[in-house]
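**Student:** Provided below are the primary sequence and the corresponding predicted coordinates.
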Amino acid sequence: MKSKKIIFAIFAFLIFAFAGLLLFKKTNIFKNNEESSNNQINDVAVISQNSNEFVFVGDDSYLIKGKLTDEKFRDIYEKLPDTLYQLEFNDRIFAMDKTDDVNDMTFSLIQENSPTNLDKFQGTGEQENLIKYLKLAVNGKATYPKISSLANRFESLIDPEEFHTKYADYFIETSDNYGISALPSGIKLKLIEFFNSDEGKNYRYRTKGNQTSRDLMWSGELTGLNKKEMAILLNHTGNNLEDRYMLLVYALPDQPRAQQYYLVYNEVFYDKVLMDHLKYSADGEDYSEEIYMNTDTKVTTPYNGILLKQVNAPDYALVYDKNFDKMIKYIQQPKSQPKAENEVE
C-alpha cells in the first residue's frame, strides 16, 4: 500500500512538472524586441524556408505590408509605414509561396526566417522598417510583404544565374562605373544589346579622372512631358591614352509599354564632351536656355534638349524633331554667320 502511494506521488509530481514546463514555454514564447510597446516579439524556430531566390532588375517597385493576423500586435504593425522598402537593382529576395503567379507571391530578405537570423542580417538603413515587419511575419503575427509595382513584375525578378550571365558584367558597380546600376531597366536592356553588337563590343560605361556619373549621363524630357529619357556617354576601351566616346540617346514612345526605349541619336566623339540641359530648375525656379536652330535669333524649344560642349569647338544642341523622330544637331551660332572649316553641319 505504501509503495502504491509513493508511485502515485511520483506520477503526480511528473504531471505537475510537465504542466509547469508547458506553462513556462507558453508564457515565454515571446521575448522583448520592441521596448516601446507592450506587444513583445521573440525568437522562435525557423518558420519557413524556401529556395525560390530572385534578383531584382526592375524599376519603381516596393515591398508593402501584408495583413495583420494578431490584433495584439496592432500597435507595432501600425507604427510601420505601408511601404516598407523600395527595391534596388541587384537586391536579393526570397519567395515565401509555392506559386508561379508573382502577384500572389510574398517575400523575405532571407532564406531561413527567424528573428535570430533577421538580427544577424546585415541590411541597409533603408531596410530597417522591412526587417521590423519581417519579425512580425516570421512569428505569424502578419503575412509576409508583397511587391507593388507599376512595371511588369515578371520581368523585374529573375533567377541568380540569369542575372550573373546577363547583367553582372555590365551593371555591378565598381569604383570606375559608379551610377551605372541606377539606369532605368529599359536602358540597361538596350545597353546589353549594344555591348553585344559589333559596334558596341569595345565600349563600356567608365569614368576617367575627375569624371562622375553626372558627366556621362543625361536625363530629362526630350520628346514629351513626364518622360524619363536618357543620354549616356560610353568610353572606348581600346586605348587608355586617348579619349573616344560613343553618345547614345534613348527616347520613349508616346505610349510606352514596359520601358520600351528606342535609339534617337548616336555619335562618336574623339575628345571629351560635356553634356548639359537646355531646361533646368534651380532654387525653386525653372529656367530655359534659348538656342540657335538654323536661325539668326535664339528660340526656345518646347521640351528639353542636350547642350554639347568640347574644347576648341563650337557648342551644339541636340533637339528632338517629331517629323523625323530623332534628335537634330544645331550649331550654336547665327545661321548667317560663316562656318569655320572644322565646323560640322
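**Tutor:** That came in fine, so what should we check first?

**Student:** can we go C-alpha only for contacts and neighbour counts from here?
**Tutor:** OK.

**Student:** do I have it right that residue 304 meets residue 219?
**Tutor:** No: the pair residue 304 / residue 219 is not scored as a contact, 9.6 Å apart, by CA atoms under 8 Å.

**Student:** and the two? Which one has more around it.
**Tutor:** Between residue 304 and residue 219, residue 304 has the larger neighbour count (other CA atoms under 10 Å), namely 23 against 20.

**Student:** name the element that one belongs to?
**Tutor:** Secondary structure assigned from DSSP states H and E places residue 304 in neither a helix nor a strand.

**Student:** ok, now which ones touch it?
**Tutor:** 220, 221, 222, 223, 277, 278, 279, 319 (CA atoms under 8 Å, 6 or more residues apart in numbering).

**Student:** of those - the most surrounded one?
**Tutor:** residue 222 (28 neighbours).

**Student:** and the gap between that residue and residue 257?
**Tutor:** Separation of residue 222 from residue 257 (CA to CA, to the nearest Å): 18 Å.

**Student:** ok, and here's another one to check against it:
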Amino acid sequence: MKKKPVIFTLVALLFIVAGIFAYRNFDDVKSAINHPENENNVKLGYDEDADRTFRYVGAYEEAFILKGKLLDASFKKEYDALPDTLYKMMYGDRLFCVTRNNVNGENDTRYSIEKKNEAEQKLKTINPQQTREINWIRYTVLADKGKTEYPKLAPLYQKNGITSNLVKESEYGNGFNLFNQGPSLSGIPLLAKIKILQFLKSETNHNFKIDRGDQSFTDLILVSDFTKKEEADVAIVLREITEAGITEQYKLLVYSYSPYKGEYYVLFNENYYDPVLIKNLNASFEYDIYMNGEEKVKPDFPPLMVKQQGRADRALVYNKEFDKMVQYIQEPKKQQTENKVNEETTEE
C-alpha cells in the first residue's frame, strides 16, 4: 500500500525536472518552432539569431547571388521571371546573413540584400533601370514572404578557417574599406589584404599609407605569379607620410603565399627615397632581361620591374633555392662597370 505515494512522488519529480529543462531551453525550443526545417535540413524562416551583416571583399564579379528553391507554387510565374544568377558581386557589397545552414556537410548559408521585410519598401523607392541589384531585391521580397528560399552566395571560398570573400561589417570598416579604390586594390587576395593591414597598423610602420598621389594604382600594385606558386603574389608600393603631410619615403613590398603556413609572408621589402613605379612583364610573355651579363636572357621566373626617374630599371627575379627576390640592373655588365667607375671618379 505504501508503493503508491512513492510512485506519485517519482512522477511529480519527473514533471518538475522536465519543467526546469523546458524553461532553461525555452529559447531553443522557441527557435525550433519559429524556424522549422524541411526534409533537406534547410531553415525556411528569417533567423534573427543568425542575422549578421557582412561585406563582400572578393574580386569583382568573382562570386554570385543565386536563387534558392520555390516554396509556393502559386508564385511560379514571378519566380521564373527572375534569372538563376540574381547578382554579380562587387567589392564592398553588403549582405545580411539570414540563415546559417549545413546541408550534408556543405555550407548552405543564405543571404538577403536588406534586413527582414525592408526589401519591399526599397523596391518602391528605386529606379529599376538604374539599379544593378534589382533582381536580387525582387527575389528577396518573395523570400521575405516565405514564397522562396533565401538566395545563396556562390562560390563561398573557405581557406585556413577564413571565408575568403566575406568579412563582418565591423572588420570592413576597420581597414578593408581601404581596398575599395578600384580593381587593382580590390583584386588583392583576402589573405594578402590581411597581412598588408597588419603591416599598416604595426607600431613601426603606421606612417605608411596606401596612397597613389599623382600616380595610378596600376603602377603601384600588381597581383601576379612572380614565384609560380599555387596562390598569386602581390607587389605593392606604399608611401610614408608624416603627420605634417610630407612624403618621407616609399616602400616596395612583395608578398608570397606559403602553403606550409597557410598564409602570406613578406618576400621582399625595400625603401626608396624617390617615387617608384612597378611593372609586370609577364603579361606580354616577353621578359628577356639583363642578369649580370652582356646579353638579355629569359629568367626561370617572371620578373617584377622597378622603375625610377634618372635610374636604370631593376628587375626582381625569384630565386627558388633561397626563397628570395634577386635584383638585376637592366644594363649590360660592361656598362654597369663603366657607370660605376664614372660615379667614383665624379665623387673624387
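**Tutor:** That came through fine. Here the structure is a predicted model, which means the values were calculated and not measured.

**Student:** about what we covered before: so which of the contacts of residue 304 of structure 1 sit within strands?
**Tutor:** Here DSSP state E is the test, and those give 220, 277, 279, 319 as lying in strands.

**Student:** need the longest helix for structure 1.
**Tutor:** Identified as the longest helix of structure 1 according to DSSP state H is helix 2-27.

**Student:** quick check: residue 274 of structure 2 touching residue 248?
**Tutor:** No: judged on CA under 8 Å, residue 274 of structure 2 makes no contact with residue 248 at a distance of 9.0 Å.

**Student:** pull the number of nearby residues for the closest residue to residue 112 of structure 2 other than its chain neighbours.
**Tutor:** Among residues not flanking residue 112 of structure 2 along the chain, residue 96 sits closest, at 5.0 Å (CA to CA, 6 or more residues apart in numbering). The tally of other residues near residue 96 of structure 2 (other CA under 10 Å) stands at 20.

**Student:** now do residue 117 of structure 1
**Tutor:** So residue 117 of structure 1, with other CA under 10 Å, has 15 neighbours.

**Student:** excluding chain neighbours, what is closest to the most centrally placed residue in structure 1?
**Tutor:** The C-alpha lying nearest the average C-alpha coordinate of structure 1 belongs to residue 88 (CA atoms, centre = their mean; 3.1 Å). The shortest distance from residue 88 of structure 1 to any non-neighbouring residue, by CA to CA, 6+ apart, is to residue 56 (6.9 Å).

**Student:** residues contacting that neighbour?
**Tutor:** Per CA under 8 Å, 6+ apart, neighbours of residue 56 of structure 1: 87, 88, 89, 90, 91, 92, 93, 156, 157, 158.

**Student:** residue in structure 2 matching the fifth one?
**Tutor:** The equivalent of residue 91 of structure 1 in structure 2 is residue 93 (alignment by TM-score structural alignment).

**Student:** shouldn't its match be in contact with residue 63?
**Tutor:** No: between residue 93 of structure 2 and residue 63 there is no contact under CA under 8 Å: 11.2 Å.

**Student:** more neighbours, these two?
**Tutor:** When residue 93 of structure 2 and residue 63 are compared for neighbours, residue 63 comes out ahead with 19 against 14, by other CA under 10 Å.

**Student:** that one touches residue 91, doesn't it?
**Tutor:** No: using CA under 8 Å, residue 63 of structure 2 is not in contact with residue 91, being 10.2 Å away.

**Student:** aligned to residue 109 of structure 2, what sits in structure 1?
**Tutor:** Checking TM-score structural alignment: residue 109 of structure 2 goes with residue 105.

**Student:** what about its match, how many neighbours?
**Tutor:** Per other CA under 10 Å, the neighbour tally for residue 105 of structure 1 reads 17.

**Student:** the spatially closest residue to it that is not a sequence neighbour and residue 87 of structure 1, how far apart?
**Tutor:** Closest residue to residue 105 of structure 1 apart from its sequence neighbours, by CA to CA, 6+ apart: residue 97 at 5.7 Å. As judged by CA to CA, residue 97 of structure 1 and residue 87 of structure 1 stand 19 Å apart.

**Student:** more neighbours: these two, which one.
**Tutor:** residue 87 (21 against 17).

**Student:** and that one, what does it touch?
**Tutor:** 56, 60, 61, 62, 63.

**Student:** which of these are still contacts in structure 2?
**Tutor:** Here is what carries over to structure 2 from these, by both residues aligned by TM-score structural alignment, their matches' CA atoms under 8 Å: 60, 61, 62, 63.

**Student:** which residue ranges of the stretch 1-150 of structure 1 form helices?
**Tutor:** For the stretch 1-150 of structure 1, helices defined by DSSP state H, counting those that start in this stretch occupy the ranges 2-27, 74-79, 115-120, 128-138.

**Student:** contact partners of the last one?
**Tutor:** By CA under 8 Å, 6+ apart, the list of residues contacting helix 128-138 of structure 1 from outside reads 41, 47-48, 63, 65, 77, 80-81, 84-85, 108, 113-115, 118, 142-145.

**Student:** ok so, going back, restricted to strands, list the contacts of residue 87 of structure 1.
**Tutor:** Within the contacts of residue 87 of structure 1, membership in strands is found for 56, 61, 62, 63, as judged by DSSP E.

**Student:** for the first one, give its distance to residue 90 of structure 1.
**Tutor:** Translated: residue 56 of structure 1. 5 Å.

**Student:** now the second one
**Tutor:** Distance of residue 61 of structure 1 to residue 90 of structure 1, computed by CA to CA: 13 Å.

**Student:** now residue 262 of structure 1
**Tutor:** Per CA to CA, residue 262 of structure 1 is found 24 Å from residue 90 of structure 1.

**Student:** which one of those two has more residues nearby?
**Tutor:** Applying other CA under 10 Å to residue 262 of structure 1 and residue 90 shows that residue 90 carries more neighbours, namely 19 against 15.

**Student:** tell me the gap between stretch 58-75 of structure 2 and the middle of its chain.
**Tutor:** 20 Å (CA atoms, centre = their mean, to the nearest Å).

**Student:** okay, now the counterpart of residue 286 of structure 2 in structure 1: neighbour count?
**Tutor:** In structure 1, the residue matched to residue 286 of structure 2 (TM-score structural alignment) is residue 288. By the criterion of other CA under 10 Å, residue 288 of structure 1 has 16 neighbours.

**Student:** ok, residue 288 of structure 1 to residue 303 of structure 1 distance?
**Tutor:** 9 Å.

**Student:** overlap of the contact sets of these two?
**Tutor:** Residues touching both residue 288 of structure 1 and residue 303 comprise residue 279, with contact defined as CA under 8 Å, 6+ apart.
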